[in-house]
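pasting the sequence and the predicted coordinates here, then a few questions.
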Amino acid sequence: MGQDGDGVAKRPDLSPQTRIILDSIADGVFTVDLEWRVTFFNRAAEEITGIPAAEAIGRPCCEVFRANVCESMCVLKYTFDTGKPIVNQPVSILRADGTEIPISVSTALLKDESDQVFGGVETFRDLSLVDTLRRELDRRYRFHDIISRSPLMRKIFSILPDVAQSESSVLIQGESGTGKELLSRAIHDLSPRAKGPFVALNCGALPDTLLESELFGHVAGAFTDAKRNRLGRFAMAEEGTLFLDEIGDISPALQVRLLRVLEERCYEPLGSSKSVQTNVRIITASNKDLAQLVEKGEFRKDLYYRVNVVKLELPPLARRKEDIPLLAEHFIDRLNKLRNKKILGLSHDTLALFMNHDWPGNIRELENAIEYAFILCREGLILPEHLPEQLRKENAGVAVPQGLTLQDIEKRAIFEALERNRWRRLATARELGIDKNTLRRKINRHKLVVPSSSPD
């Protein structure tokens, strides 16, 4: 190993055997010197980029790759500056024909026998097929506008068409931010009333006097500011669906009026003595347990039975963490289109932080966190420093595992399901929508330790 006139270590020439090996692998491989000039370009690199090795060698790597991170977040520069390798980071490049394709890149330093750096190496893999498969998975795990691979949600998906086709009242229970209105819209879209209007009202956002007017409308002169007739939400939703969110917050007096509408299918606008017939399907939702409110005398039992013909319970995001990567990717894709950006996704550390967080605000909190990150992250991957300060503070003491994979996510989901079911494997298998033997194999594969006191 020698040095040139400037004292810079020369790169060693690759042996014919090494070149044959590098040309035979499916991943693209190229090396650069300390001035960023390409010094080696294998056959797969030619195929992926559409650039012959003869044209690539000797040129600056940014001219060859034209990647979306070349100018601002060059992965090789990061490795040169820090000495740390990059592993499977997603980026996109422009092929010679102008086509943009997704790839994943890994980087490392090249050192001689005396541990002196003389260049860098980057390997990259074409993710076009993976991207196609991702879109197929997105189609598979999407039910209308709801995205989930969680067994808990898939159970709801399986019965939703039958629920939608009925005319029965539906009660959706779930914490704030779990997507209750989204689910109600899916029911409407699948129902015979799909061509009719879908009207939503948050009952917890209005005082009683305004809420009554919003629901039933009013006639001119009904109260001081009522200068003209006004239609209520029941009239707006005629022959369609009326979604009443946070129904547990309405007063006992208004509960009586709502019960009458459900029983007699008619109502009187405020200030009017004339009944109006209504043909509306009611879907209600609450982040409170209405059964407990009935026991406390805070919600009428007869109204509860009227709205609770079919009950759907949306699990919190903490119980469906396997959905976090899918949901994050969905929000990133949507915001990229809205903001005209090219954010690639979440870094491993960010995904690990997301998986460790309990998400008390559920999907709405996740969406808000990503929207916040879009303000600070100009391109590339969303890093922990791009997230809201409160989210970073709450997870500051949590050790984040590197390189979180779908297998890690599956392992965690199975472990949490086992804990919820007190390690009863049959009950866990039912919740996950798999048979007991499949669960047993997954427990063994992930090396989950079953307590000796496990009931089965």
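Looks like it came in fine.

make it CA atoms for all contacts and neighbour counts henceforth
OK.

quick check: closest non-adjacent residue to residue 266.
residue 277 (4.3 Å; Cα to Cα, 6 or more residues apart in numbering).

state the distance from that neighbour to residue 122.
71 Å (Cα to Cα, to the nearest Å).

who has more neighbours out of those two?
residue 122 (19 against 15; other Cα atoms under 10 Å).

so the more buried one lies in a strand, does it not?
Yes. Read with DSSP: H, G, I helix; E, B strand; the rest coil, residue 122 is one of the residues of a strand.

check it against this one:
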Amino acid sequence: MNAPFKPKLLIVEDDEGLQRQLRWAYEDYEVMVASDRSSAVDLVRAQEPPVVTLDLGLPPDPDGVSEGFATLESILALRPDTKVVVATGHGARESALRAIASGAYDYYQKPVDIDQLGLIVRRAFQLHEIENENRRLEERVGDERTVLGTMITAAPEMLKVARTIERVANADVSVMLLGASGTGKELLARGVHDASGRRDKGFVAINCAAIPENLLEAELFGYEKGAFTGAIKTTEGKIELAEGGTLFLDEVGDIPLPLQVKLLRFLQERVIERIGGRKAIPVDTRIVCATHQNLEAMIQEGRFREDLFYRLAEIVVKIPTLAERHGDAALLAKYFLARFAKEMNPQVKGFTPGALAAITDWHWPGNVRELENRMKRAVIMADSKLITAEDLDLEALEEALPVNLKSAREEADRRAIRQALAKTEGNISGAAKLLGISRPTLYDLLKHYDLQP
């Protein structure tokens, strides 16, 4: 069995007693010790520790700070992203400020308070990881993984969806996209169309939930002149307009039962009749539909026809939420920043580490649509070159980092519970199943952490 990964921590200290004390205190890290500048630089070059604690009083100048500052300069010249925490004698404020100005991350005073130093070191590791992620994202901006022509993602969960769509695009079958609001269902429907042999014909979309029930039939099937009051001319419906191309029925679960019968007949016979007409009109169109509703439950309740479901769902594609698309929230935030800053606020160039942490940690109940809206507002409202968590109206997580293992575990519990509840839209049984616990246990955890389902 492999040993658990431990982040590397370099302690530069010439006092052997303090070396032993710090080694014992930092058993959660892979601790390396150097007692002078030469050995410290060799370890930084070979091991690349993210965090270094550095006593400024090193030989051959143990009573001064010259050798300590030379060591700080050498470490940062070699690895500028290293977080160096310097030790100063009591009251040596000038040395501390000089060290910060020279690039040190933070300082602590001797005699050492192990708990205080431990908190500084943990924060240094967390900031180093956040900055690393920021750099990785910077490298990927402008070179994002674009799939299906327009969708930006690097998440394995979404790449799997894209591969499925690319595979079925040329098979002339009906495709049903299942996913929460804001997950990009219309974008994926366009991806089906653009990857198919129908790409040169029209892509016609209709949101079945946005049109009043008494008008939806006319929108879909069209009508003849004089069919009803106000029908002053013959009008083609969306189905006819999609001849040769693709018809996208968004929120198909909102189609009323009487209209479901007429839609089923079209899918079976591939002919329509306009309202007020008697002529059968053949139409060749590919159907792609989407919904955030549970159609199988609606079938059981008698609100959706089972035969229509199987006609529409020849291929079913389940779309992950943004919270399930690992790494995509930060990647998409970078994309939206570049897009909106160019149009609205060119001075904005990036994110603070706290903002990036907040984006990564937030459960995004509104998915990509919520992220896009928050980014647009943040770019407009930002007062500096870097967007903050406050600009995004998200909690500034760098001010609330866990200070011990117990609080870290509790925060992880809270995050997992929130994500499970978001995915199941507040369904306790479903969330408990996702978490692998019983309903009573989940209720106890909700009460313990003061969370609302």
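Ah, there it is. All values derive from a computational prediction rather than experimental measurement.

can you calculate the TM-score here?
Once superposed, the chains reach a TM-score of 0.61 (TM-score structural alignment, normalised by the length of the second structure), with 323 aligned residues with a Cα RMSD of 4.1 Å.

quick one: secondary structure of residue 118 of the first structure?
strand.

secondary structure element for the most centrally placed residue in the first structure, which one?
For the first structure, the residue nearest the mean C-alpha position is residue 327 (0.8 Å; Cα atoms, centre = their mean). Residue 327 of the first structure belongs to helix 324-339 when elements are defined using DSSP states H and E.

in that helix, what's buried?
By neighbour count on 16 or more other Cα atoms under 10 Å, the buried set for helix 324-339 of the first structure is 324, 325, 326, 327, 328, 329, 330, 331, 332, 333, 335.

and those as CSV, adding distance to residue 169 of the first structure?
Putting the buried residues of helix 324-339 of the first structure into CSV (distance: Cα to Cα, whole Å) gives the following:
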residue, distance to residue 169 of the first structure
324, 31
325, 33
326, 31
327, 29
328, 32
329, 34
330, 31
331, 31
332, 35
333, 35
335, 35
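
map the residue nearest to residue 266 of the first structure across to the second structure for me.
Using TM-score structural alignment as the criterion, residue 277 of the first structure maps onto residue 282 of the second structure.

that match: what's it in contact with?
The contact partners of residue 282 of the second structure, by Cα atoms under 8 Å, 6 or more residues apart in numbering, come to 270, 271, 272.

buried residues in the helix or strand hosting residue 108 of the first structure?
According to DSSP H and E, residue 108 of the first structure maps onto strand 100-111. For strand 100-111 of the first structure, the neighbour count (16+ other Cα under 10 Å) marks 100, 101, 102, 103, 104, 105, 106, 107, 108, 109, 110 as buried.

and which of the residues you listed is nearest residue 432 of the first structure?
Distance to residue 432 of the first structure across the buried residues of strand 100-111 of the first structure (Cα to Cα) is lowest for residue 104, with 31.8 Å.

the closest one reaches residue 75, doesn't it?
No. Using Cα atoms under 8 Å as the test, residue 104 of the first structure is too far from residue 75 to be in contact (11.0 Å).

which part of the first structure matches stretch 356-374 of the second structure?
Residue span in the first structure matched to stretch 356-374 of the second structure, by TM-score structural alignment: 351-369.

and the strands in the stretch 51-200 of the second structure?
With strands called from DSSP state E, counting those that start in this stretch, the stretch 51-200 of the second structure shows them at 51-55, 83-88, 106-109, 146-147, 151-152, 175-178.

report the aligned residue range of the first structure for the last one.
Residues 170-173 of the first structure are where strand 175-178 of the second structure aligns, with TM-score structural alignment as the criterion.

with the first one instead?
In the comparison with the first structure, strand 51-55 of the second structure aligns to no range at all (TM-score structural alignment).

tally of neighbours for residue 137 of the first structure?
Applying other Cα under 10 Å, we find 13 residues neighbouring residue 137 of the first structure.

now do it against residue 164 of the first structure, distance only.
Using Cα to Cα, we find residue 137 of the first structure at a distance of 25 Å from residue 164 of the first structure.

same question for residue 177 of the first structure.
Distance from residue 177 of the first structure to residue 164 of the first structure, counting by Cα to Cα: 22 Å.

can you check residue 202 of the first structure too?
21 Å.

more crowded one of the two?
Taking other Cα under 10 Å, residue 202 of the first structure and residue 164 do not tie; residue 164 has more neighbours (21 against 17).

need the counterpart of residue 387 of the second structure in the first structure.
Residue 387 of the second structure maps onto residue 382 of the first structure when the alignment is built from TM-score structural alignment.

what separation do you get for its match and residue 363 of the first structure?
Residue 382 of the first structure is 18 Å from residue 363 of the first structure, by Cα to Cα.

please compute how far stretch 140-159 of the second structure lies from its chain's middle.
Its chain's average C-alpha position is 13 Å from that of stretch 140-159 of the second structure, according to Cα atoms, centre = their mean, to the nearest Å.

what residues of it count as buried?
Along stretch 140-159 of the second structure, these residues count as buried under the neighbour rule (16+ other Cα under 10 Å): 141, 144-145, 147-148, 151-155, 157-159.

state the distance from residue 325 of the second structure to residue 186 of the second structure.
Using Cα to Cα, one gets 18 Å for the distance from residue 325 of the second structure to residue 186 of the second structure.

residue ranges of the strands in the stretch 201-350 of the second structure, please?
Chain-ordered strands for the stretch 201-350 of the second structure, with DSSP E, counting those that start in this stretch as the definition, fall at 203-207, 246-250, 271-272, 281-282, 286-291, 315-318, 350-351.
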